[in-house]
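**Q** The sequence isn't on hand, but the structure is:
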């Protein structure tokens, strides 16, 4: 007899602002921001089955984040330790920005992962159309060790200049989701899908519209459940206070169905966290988005 069960899961996404050598007015260097950012990540993932999706991560920042998440753990103690998937977008190794997904191997078994370049040549570092920068999506298939449920996790950062490149990137991402859901790329019975990141697209612009259209398997987690219960802010990009641009909502966590067509997610909580406190230091020019979801799945009673 089939019965239903739920897997609680926290997803956090944050564009952490790359470690520039030429900070904007109002921006502090990474050496001053990193502990604030690490405190955010550690606090908001403690005692949760979590994924952390970060954008604009240079390799030295990747090392800092991984070390910070694993602070206090020994190399032989794998309980609660963190690992990551992702590559630098410029060369497919360590050059350029990562769109990294951090996870805990004791909780999630990594089954498969890949990086796809959001261009006309998706298998090699490249850019196309009107993109100002090379752009990627990091894709991972993870199986939850306790429940056996498999999740397709995706993290991306779309172009800030090219409208067409954002639209084409959204279409590439949707095609990749369909490949995984159909078993063409990885023959797994997916329980659910999520796409997290900085889309550089507001809700009335091309990438968001394409990714959340009626025919898409994805929905905006920020529009699920009771909006009155949301915690924190609405906008996710603030700048450092001197950019002369209006703050906007461009960072998202989209949730979708896996192999089966029904929507398996229930959103218990949605938050946009503060990126500045009493000390006046912005930990990034973006705010983190956090979603607490429950992934519904069927079990067979013995």
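**A** Nice, thanks for sending it over. Please read all numbers here as calculations on a predicted model, not as lab measurements. Numbering: from 1, shown residues only.

**Q** switch to C-alpha atoms for all contacts and neighbour counts from now on
**A** Will do.

**Q** biggest helix in the chain, by residue count?
**A** helix 163-182 (DSSP state H).

**Q** Tell me which residues of it come out buried.
**A** For helix 163-182, the neighbour count (16 or more other CA atoms under 10 Å) marks 163-174, 176-178, 180-182 as buried.

**Q** Second structure follows, compare the two:
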């Protein structure tokens, strides 16, 4: 078994209206939090190009992949950072959560373009592989969140199949899907990702065979973890927690054992949270 720690963190875009919680006052604390917990993979949501540059500079032991959601790679991104001493990126790409996922676009009735960045990572000097998918669902449109979840379920088998890695039935690697889904556990998008689509016709699933069925049987890491730690929410106003709003999630395929799931409530040296989201950290075994 290979141990891997995956962190997901919405770092909040650089909003000039945040005043004393502006990015330049938070960026060092965000990077220190990541360095202290030393995840093998860190998936970020919302950083703008300058923020992505700041994170790369402050996390030099990580290799970053991903682009912004706008034309030419600008705008908010969902970058994935991989610890280069333990893992290497075998392949990666970004697609849009829309009816035209292979080009820059806004899906359904979303307020903004939304994307998913994925990376197939391989243990340095080994053969263990993992597919990591990082995404950020729309914060306004419930329909866009549902359709984004359906699109991800459709795309996951092909992404995992890739060059036929090892670990899952049919030769595909295990999968970890993380991100800010802008919905809580048990909501329609969350259920769809777990294979319980409330609008699906009976018998509609399983068209891809047993291997695909097994791959798409994602589980909520927080629900199946041997150990749970931290608050039940993942939202803050920088000073306080906002109760009952765990909208940041980690979902795993059957080939992944979840040793622990934590919502990290670290504060910075000002006594404030470094973002309006708490990062989530999963300890996994492949």
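**A** Perfect, I can see it now. Please read all numbers here as calculations on a predicted model, not as lab measurements.

**Q** so the next helix-or-strand element following the longest helix of the first structure corresponds to what in the second structure?
**A** Next in sequence after helix 163-182 of the first structure, counting helices and strands by DSSP states H and E, comes strand 192-198. Aligned using TM-score structural alignment, strand 192-198 of the first structure spans residues 174-180 in the second structure.

**Q** which ones are touching residue 260 of the second structure?
**A** The neighbours of residue 260 of the second structure, taking CA atoms under 8 Å, 6 or more residues apart in numbering as the test, are 222, 225, 226, 227, 228, 229, 282, 283, 284.

**Q** What does the fifth one correspond to in the first structure?
**A** Taking TM-score structural alignment for the superposition, residue 228 of the second structure sits opposite residue 230 in the first structure.

**Q** ok, now how distant is that match from residue 143 of the first structure?
**A** 29 Å (CA to CA, to the nearest Å).

**Q** who has more neighbours, these two?
**A** residue 143 (22 against 17; other CA atoms under 10 Å).

**Q** In three-state terms, label the aligned residue in the second structure for that one for me.
**A** Under the alignment (TM-score structural alignment), residue 143 of the first structure pairs with residue 122 in the second structure. Taken by DSSP: H, G, I helix; E, B strand; the rest coil, the conformation at residue 122 of the second structure corresponds to strand.

**Q** same deal with residue 152 of the first structure?
**A** Strictly by three-state DSSP, residue 152 of the first structure counts as strand.

**Q** now swap in residue 38 of the first structure and tell me
**A** Secondary structure, three-state DSSP: residue 38 of the first structure is helix.

**Q** Which residues are in contact with it?
**A** Counting by CA under 8 Å, 6+ apart, residue 38 of the first structure has contacts 65, 68, 69.

**Q** how about a cut-off of 7 Å?
**A** By CA atoms under 7 Å, 6 or more residues apart in numbering, the contact set of residue 38 of the first structure is 65, 68.

**Q** what does residue 263 of the first structure give?
**A** 256, 257.

**Q** what do you get for residue 176 of the second structure?
**A** 131, 132, 133, 250, 251, 252, 253.

**Q** and which of those is nearest residue 102 of the second structure?
**A** Proximity of these to residue 102 of the second structure (CA to CA) peaks at residue 133, which lies at 15.8 Å.

**Q** what does the closest one align to in the first structure?
**A** In the first structure, residue 133 of the second structure lands on residue 154 (TM-score structural alignment).

**Q** quick one, what contacts that match?
**A** 137, 138, 139, 140, 194, 195, 196.

**Q** most surrounded residue in the contacts of residue 176 of the second structure?
**A** residue 133 (27 neighbours).

**Q** ok, the closest residue to it other than its chain neighbours to residue 86 of the second structure distance?
**A** In this structure, residue 133 of the second structure finds its nearest non-sequential neighbour in residue 118, 4.3 Å apart by CA to CA, 6 or more residues apart in numbering. In this view, residue 118 of the second structure and residue 86 of the second structure are 18 Å apart by CA to CA.

**Q** Kindly report the same for residue 175 of the second structure.
**A** According to CA to CA, residue 175 of the second structure stands 18 Å off from residue 86 of the second structure.

**Q** Check residue 58 of the second structure too.
**A** 18 Å.

**Q** still on that earlier bit, helices and strands around the strand or helix carrying the residue nearest to residue 133 of the second structure, which ones?
**A** For residue 118 of the second structure, the host element (DSSP H and E) is strand 115-123. Counting contacts by 3 or more CA pairs under 7 Å, 6 or more residues apart in numbering; DSSP states H and E, strand 115-123 of the second structure is packed against strand 87-96, strand 129-136.
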